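# A structural model of the following input is requested.
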Amino acid sequence: MNVSVAAQAKPHADAGSKPQTGAEFLGSIADDGREVWIDGERVKDVTTHPAFRNSTRMIARMYDSLHDDANAAVLRAPLHDGPGWTHPGFLAPRSLEESVQQTEAYAAWARIGYGWLGRSPDFIGAAFCPSFDVEADYFGEYSANAKAYAKHLREKVSYIGHAIVNPPIDRSTPETAKDIMIRVEKETDAGIYVSGAKVVATGMSMAQEVLIAHHFIPVTDKKYAPVFSIDINTPGVKMFCRRSYEGDAARTSTPFDAPISSRMDENDSILVLDNAFVPWERVLMYDPAKANTFMAVPGQAARGLLQAGVRLAVKLDFICGLFMKAVEVGGTKDFRGVQAGVGEAIGFRHMMWALMQAMTRDLQPWREDYLQPNAVHGHAYRVLAGEQYSKMRHNILKHVASGLIYLPSSAKDYLNPEVKPMLDRFARGSNGISSEERSKILKLLWDTIGSEFGSRHELYEMNYSGSQEQVRVDQYVRSFTNGTAEQMLGLVDTCMAEYDINGWTVPDLINPGA
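Okay, here's the model as predicted:
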């Protein structure tokens, strides 16, 4: 199934503004004063530190792809408000053709990271940048800030992360943890000073900026309600990182042994603000009632789900292809049970692409002449993806089995003239596949599915849209507001109206005994 539809956009001239390049991105985050902590030490430069350096370069690849003229038809879209161009995802579409181009652009960037970079720079750009502009009125007295920030994001294609969840100190009594909540310490004519923490700040060590918002504020005091963006290298912004899979690979492994985790590790961190200064022009909301509605900004959910779903669909392309290679190298590709397992994974892949194509083409009128994807299809993805991803991972472990373990310790074994002949004989693959090729395939599969990196990705996809229970409740509640409940109930009512205890109530059917 070819899910790609060629965009009709033409290459754009270099006149006017254009996004940053990969080199400009790396230069902007190199030794810029950001406060990143890992393994008890402060990181001086994330672009050279072994825990982050290759992951930052994978992000730089994305920016460089924008400037490759061969990609212009997919990855460049003219700005709506002046000369220049941007990543299509940072604009709201005004036609089916523009919507198709956006989906193609999300897929093109996702393929650079083989689907494993879940918080690439186009995520917040896709979800919020157009809403900040088109729905600026939603931000009330800060509407001008929202529009200005949207302009900044789309012209630079900034790498902006986000953090919205309070640290779960005690979820049974969240209001008692005021000491860790984001709060305003002081207001001045120039801005606000903010302290507190947010989790899980994915990829934040590599980002240029972060959007701080709230999913739910358990208190009504205004000081706990600022929504704002802040530069990562602002004094007082601190990140405390989890263990780095990239760093582990740099210390103990080789690219042959950890080809994905060694360069696609979006490190998750605890983001702490310690009396950090936020200029007023970076404030988007400052009211508890309003701040609790931030995630309901019109347009953001549908657009964010489209970008996220396309990224997952690309990831499934990669996993399914790798699964197929693994069962071939093990000589089990013709076993009926194995084919069923691989076929189920491919079915999941097709389902995701179908939902994303539905979102791309089932467009709803927005404000002015803009359009947005129908979120119904995206919310179906929220319900189905987490559970299906876990099931797929289990199927891979079940069908590839000990093949994921029966491997040499590292690439160095093949460089040892005493060991290599033994591996060539006793660890070769089926159908003439060499030991080295077998190991390359199965180590890639272990890195993505079986390792701690792979386990983290299962957890990530499982909880991507929130708790599994909540996404299902959301689907139920939304069915009454989007018309689907009425449609489904109406179909049942039509059926039930055709009969009663006396028989058929419609003239074209014949009752028993007649």
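
# make it CA atoms for all contacts and neighbour counts henceforth
Fine.

# quick one: the closest residue to Asp424 other than its chain neighbours from Val329, how far?
Leaving aside its sequence neighbours, Asp424 sits nearest to Ser435 (CA to CA, 6 or more residues apart in numbering; 5.1 Å). Remark: distance between Ser435 and Val329 (CA to CA, to the nearest Å) = 10 Å.

# residue contacts, the most centrally placed residue in the chain?
For the chain, the residue sitting closest to the mean C-alpha position, by CA atoms, centre = their mean, is Gly118 at 3.4 Å. Neighbour list for Gly118: 266, 308, 311 [criterion: CA atoms under 8 Å, 6 or more residues apart in numbering].

# One more, please, to line up against the first structure:
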Amino acid sequence: MGRIALALRTGLELLETLRGDGREVWIDGERVADVTADPRFAGAARTLAELYDMPEEDGDLSYTSPTKGDSARLCWMEPQSPADLTAKRGMFKRWADHTGGMFVRSPDFLAVMASSFASAESVLGKDFGGNARTCYEAAREADLAMSHTLITPQVDRSKSVDAQDHDIAARIVRETDDGMVLSGARMLATLSPFCDELLVMPAPSYPLPDTDKGRAYAYAAYVPVGTPGLKLICRPSLAPQGAGSPMDWPLAARFDEMDAMVVFDEVLVPWERVFIFRDIDVCNAVYRESFAATQMAHQYVTKDLAKAEFMLGVALSVARAAKADEFLHVQNMLAELINMAETVRACLVASEANAGTTPFGTALPDRWPLEAMRFNFPTMFRRACDIVQNIGAGGLMMVPSAAELSGKLSDDVARYAQAANASATERVNLFRLAVDASTSGFAGRQQLYERYFAGDPVRAAAILFKSYDTDTYRKRIDDFLAVSEEATSP
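Next comes the predicted model:
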């Protein structure tokens, strides 16, 4: 894997794009003039710029573009060996460590998805499959920030998308010489206000029927966020809006990456940006046949590791501040967090050590350790929040704001808000972080995200059960019983 000096898109270049492409972002009933300056968005925009500006250390963020020969960000690589997978993990980890794993939809996630579809262009159909590679290579060379939108609005969850009101879910309403036209909505696009483009994809857990109605929803395309007719309707911001310090909510102030509904109002998508078009078979099999889900799991399990280590650090620091770590039951909870972090690490390393190869020649991490973490980490994270709450206890209920440290009662705060191993300033900043990591609205949204971002966990569990080699283990029991019967026969 070749690497050369870093010469990638900068954070400033990204922010300038966000200001100037005419994107239509709405929040609290008003259109946002500039997502880089509006206080409801500015913290996340700055964080994204920080990731793009992160300095390279011994070639750990870039590789040589196979088409232009210059530098490309490592997350875009189509891995050719287990060593490439390990190198990509290093890049994922540096970004995730910068945010404590709390900026969960960082652009490296979608870079992996896009590269997976490019590698699998042969299974995407002869008419449009090549566009997956063309669009991917353009995104890689421009170092775009991307997200995706998959899920249709939850109007009637008892019906499939084709059986619902056809004015709701985004669908192909007509074709022109220039491209396909989409109207309707997609329920969710995390990070979308800060992205250059969206991958508009089918939902992996909901197969489409092979009918005329079903084919209207069977498409996939790269769509710039600034495309005329595309509107983003955002949920209320979690970033602090009051007069207090950002240190009162240190995670929400920087890492509220925002979730938005995407409305397509007669959006024209040029043909060269479409890579699935009215193809039910390809649409229903694209994640499985491209191995995108496994490649993406390699990225987000790396994020899980950073997040588990971050929560361990928070819990250790809170416990040390007031010497709670001298109690056995607290040590037991801290040991539980250590075990969580090491379990995530073990699954990640195992996926690389047992890597295989796709039919397209790309290196593929072992699916099963990553699947194990996909199902276990949501519970782990909720438990990590619970442990921080238990260790911090009532101390998390009454943590002064940062402003009190320099206010008229600062002497009282300095005396009464200190801890055995921390000054009042140190304790207030630490415990405000612990509150935001474990009990705040930001923490609740993190828990909800971890539970559902990789798809419906019930359907995903059923798919896992049906695809796992269960015959081996049933046969082992049959053989054991046969041997036992023979061994115990008179």
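
# Show me what the residue nearest to Asp424 of the first structure lines up with in the second structure.
Aligning on TM-score structural alignment places Ser435 of the first structure opposite Ala424 in the second structure.

# Check the alignment and tell me where the residue nearest to the centre of the first structure lands in the second structure.
So, by TM-score structural alignment, Gly118 of the first structure is matched to Val104.

# again, but for Phe318 of the first structure
Phe318 of the first structure maps onto Phe310 in the second structure, by TM-score structural alignment.

# what's the closest non-adjacent residue to its match?
Once flanking residues are discounted, Phe310 of the second structure sits nearest to Gly100: 5.3 Å by CA to CA, 6+ apart.

# Surely the one you found forms part of a strand?
No: Gly100 of the second structure sits outside any strand when classified using DSSP: H, G, I helix; E, B strand; the rest coil, being coil.

# close enough to count as contact, it and Ala306?
Yes: the pair Gly100 of the second structure / Ala306 is scored as a contact, 5.8 Å apart, by CA atoms under 8 Å.

# sorry, back to before: if you rank the contacts of Gly118 of the first structure by neighbours, which is first?
Arg311 (31 neighbours; other CA atoms under 10 Å).

# Which strand or helix spans it?
Assigned by DSSP states H and E, Arg311 of the first structure falls within helix 300-329.

# Mean per-residue distance, that helix versus the second structure.
Mean deviation of helix 300-329 of the first structure relative to the second structure after superposition (mean CA distance after the TM-score superposition for the first structure): 0.7 Å.

# what's the mean distance for the helix or strand following that helix versus the second structure?
Later in the chain than helix 300-329 of the first structure, the nearest helix or strand by DSSP H and E is helix 336-361. Helix 336-361 of the first structure, aligned to the second structure and superposed, deviates on average by 1.2 Å (mean CA distance after the TM-score superposition for the first structure).

# what angle separates helix 336-361 of the first structure from helix 300-329?
150 degrees (axes from the mean of the first three to the mean of the last three CA atoms, to 10 degrees).

# can you give me the offset of helix 336-361 of the first structure from its chain's centre?
In terms of CA atoms, centre = their mean, to the nearest Å, the centre of helix 336-361 of the first structure is found 19 Å from the chain centre.

# residues in the first structure aligned with the longest strand anywhere in the second structure?
Counting by DSSP state E, the longest strand found in the second structure is strand 260-270. Taken onto the first structure by TM-score structural alignment, strand 260-270 of the second structure occupies residues 269-279 there.

# can you list contacts of the matching stretch?
With CA under 8 Å, 6+ apart, stretch 269-279 of the first structure has contacts from 163, 182, 185, 190-205, 228-230, 234-242.

# how much does it stray from the second structure?
Mean for stretch 269-279 of the first structure is 0.7 Å (mean CA distance after the TM-score superposition for the first structure).

# got it, and stretch 378-394 of the first structure?
Relative to the second structure, stretch 378-394 of the first structure is 1.4 Å off (mean CA distance after the TM-score superposition for the first structure).

# what range in the second structure does that stretch sit on?
The aligned range for stretch 378-394 of the first structure is 370-386, by TM-score structural alignment.

# and the residue of the second structure most remote from its centre, what does it touch?
Here the centre of the second structure is the reference, and by CA atoms, centre = their mean the most remote residue is Pro490, at 60.8 Å. Residues near Pro490 of the second structure by CA under 8 Å, 6+ apart: none.

# Now for the nearest residue to Trp280 of the first structure once chain neighbours are set aside, how many residues are close by?
Distances taken as CA to CA, 6+ apart place Gly191 nearest to Trp280 of the first structure, at 4.5 Å, with adjacent residues excluded. Neighbour count of Gly191 of the first structure, defined by other CA under 10 Å: 15.
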